[in-house]
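> sequence unknown, structure follows:
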């Protein structure tokens, strides 16, 4: 049986520090304090930035094989501490234990990919003699690390989404400071503990739980050259407005749609839609929120969805049979419950679910939701999905695009032409055919358009953001 410690440190310039135990982190199922961590003050954050600046050149000089060795050490240690990481995630995030184990597996995958990519920092030789004036000139370019990076990671995938920032930074040789979500800091702190076992240059990393007010330096300090933020759109766009000259990557919200066309395998679609809508209580920016179903199969698929949704086991996330665990807080559960009630008052039909107790909210299906309802248009970020009907495939694509968000979309269809039409027309960062928009593999380009953000994650693509191209021109005649 894994047992958590009562207190955990922060990591400042590669070393554990325990200046206080001011951050209380609760067990999201019992709502009791599970442990306490150190909370970084503005002075500590400033020390971390100074350390990162001083580590810039030593990190850039690390050989590819040395960076790869650091990443491989993390892979090995994550595997050794698999049960501890899984249990910590289950407690601090309220994520069902099977899902927690799945996220630890993805954490390992992400660092393994980064280890592979760390020795593939390719450049290019290119001719410049495109006209007479450039005869005898040749160019060579390669990528150099951008410098100290600032990372802010969210509560819903606190291991893997932090990994998608930390691992590529190490792979390219960028020092970094990271602020994990205050509700779920432990996984990132354990990463810091493991990174502290390596011989990276002093100042290469700092893991700093911090209050939102105390973390302003993560955004505005000009010594930091890149800000990568994953979280809510309101916060993300505000950070962009304040981040000054630094490069910014934003992975924000969504209200993802899946289209179930008339030729879909409904049994297969059912299992994937249930997963996409209610996995980790719907707290995913690519969770299925809108289910757009062809009229010829609508009634049948609705009946299947309702029956399956009602069968989902809700309760203690430490129980291996649990599928629906708690939301991250009672406040978030109240918010979404309010949206559900508002939709029903506006004429929507409640097909199942809708009840709340504390931060436990039942898996909920609605139909006939008013087009202006918050439940349909905003990011639910909880166990809610809305059924919609279509007759014409073009209209279904238009309905997907009606959203202010554009992260990912899913389409169940066997029609090759519809697949390519959707790829051309949907205003999203990614389209998944015969699966839900919730599907992600950690080496693929991932990110959104419109209010869903700027830039792409996925190790190779994040590495590009964390580097700058430096060109070398040679006159040979």
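Structure received. Predicted model, so just to flag it, every value in this text is computed and none were measured.
> hey, let's count contacts and neighbours off CA atoms from now on
OK.
> can you pull out the strands in the stretch 101-250 of the chain?
Here the stretch 101-250 of the chain has its strands, by DSSP state E, counting those that start in this stretch, at 124-127, 137-145, 149-152, 176-179, 205-207, 226-230, 247-251.
> Pasting the second one now:
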């Protein structure tokens, strides 16, 4: 079944920014060419924003948030649900744009990606109705003390290219539901789908300025991070960029979700076939461009050969190809720097003695040089780059451990503790591992890529993965109100 044609004009079009409730070319100088990683074709021209554009968006966002903070939770929830209904009508249209600009397979991934992105509106609409304060006992009989939740104000969402709609919606959904305004800064080269998604928010009837979408590079991000009219920063991206944001944003509220190097541990009593399928899935989903991807597989020595055989069998299910082809379940990498990093990591692993069992380089015969072979590396030294750093590509690096304690040691020798997985059929051992792995999330008997909308998500303290988000309360301030009642 061929993918639907987009309802947005022709391919190769001139995009507009969405600023303060208006579609505009902005006031920046020049434009950026948005090109497809799958075909190399010129898809669109993206205007470059100026600082004046950011100032305009912030002013409108302040006004919108000031209006919405006085609405009831049910009024905001109703608008979110209206937007969700409109979203459902546009899923395949936005998904097709997502595939064109990002490269993930349309049928296998993009449709579900966009559908789940809209869920953030629906779930936030329900959660905000149950957002409540507390009545607090006081020491004096004529006083009453209680707490209420207030919106933070204006959030800037600085988001990455691997999930250019879903990750912004992690902030937009709960942000709008709680009375905040949100300014999204997607990357220039994956901004079209989010701009199209903004039309849903506009059509739903939110106040002008409640959402702005301003694609850009580091300069736009810096203007937002340091702007005095921004009260909250939501960032997803690399640890290095996150560190710079934290150093420059001052005392703003923040949600920081950064790099991962997730280990998948195969314990001695594990279901080896299931572990292999999960490891392969975690490496080919979105071509491995996920912060929770299978970055390292740590297998106990006794299971090594069995696990390798199971992994090679599971890898046969990977079909690299045109992301618009329904048979494809792995598309190209999104950009050249990511592909070049994969080149470096695999070459380094080879040089240190790792064995390439499958793949090992770029795939020929495709429209661009961004198609990468699904790769399995065996006997990977712990000191290799593919073990120590986030590769962000379709690779399963297999390391071995002598026993459970050794596996924990290898898993924890990293500064990136975001999400880990362990396969075991012993519930006691599962808890043993969960108690010892330094990671924000531990998944038992599933892929490191497991994801549930609105699950608490963030890194372990002391690592470079940030503190993430917990619940919808993250988007609110807790205000305490105290009454001194007249004494009769």
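Ah, there it is. Note that the structure is predicted; figures quoted are calculated from it, not measured.
> a helix runs through residue 415 of structure 2, doesn't it?
No: Residue 415 of structure 2 sits outside any helix when classified using DSSP: H, G, I helix; E, B strand; the rest coil, being coil.
> Show the contacting residues for it.
Going by Cα atoms under 8 Å, 6 or more residues apart in numbering, residue 415 of structure 2 touches 462, 463, 464, 465.
> Taking the residues you listed, please make a PyMOL selection of just the buried ones.
Here is the PyMOL command that selects only those of the contacts of residue 415 of structure 2 that count as buried (16 or more other Cα atoms under 10 Å):
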select buried, resi 463+464+465
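> will you turn the contacts of residue 415 of structure 2 into JSON lines that also has distance to residue 18 of structure 2?
What follows is the contacts of residue 415 of structure 2, written out as JSON lines (distance: Cα to Cα, whole Å):
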{"residue": "462", "distance to residue 18 of structure 2": "38"}
{"residue": "463", "distance to residue 18 of structure 2": "36"}
{"residue": "464", "distance to residue 18 of structure 2": "33"}
{"residue": "465", "distance to residue 18 of structure 2": "31"}
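> for the contacts of residue 415 of structure 2, which one is nearest residue 283 of structure 2?
Taking Cα to Cα as the measure, residue 283 of structure 2 lies nearest residue 465 of those, at 19.6 Å.
> sorry, back to before: just so I know, which of the strands of the stretch 101-250 of structure 1 lies nearest residue 73 of structure 1?
Closest to residue 73 of structure 1 of the strands of the stretch 101-250 of structure 1 is strand 205-207 (Cα to Cα; 15.5 Å).
> Would you check the span in structure 2 matched by the closest one?
The alignment of strand 205-207 of structure 1 onto structure 2 (TM-score structural alignment) covers residues 211-213.
> and the matching stretch, how far from structure 1 on average?
On superposition with structure 1, the mean distance recorded for stretch 211-213 of structure 2 (mean Cα distance after the TM-score superposition for structure 1) is 1.1 Å.
> same deal with stretch 78-86 of structure 2?
Superposed on structure 1, stretch 78-86 of structure 2 shows a mean distance of 1.5 Å to its aligned residues (mean Cα distance after the TM-score superposition for structure 1).
> How far does that stretch sit from its chain's centre?
Chain-centre distance of stretch 78-86 of structure 2: 22 Å, with Cα atoms, centre = their mean, to the nearest Å.
> That one maps to which residues in structure 1?
Taking TM-score structural alignment, stretch 78-86 of structure 2 hits residues 69-77 over in structure 1.
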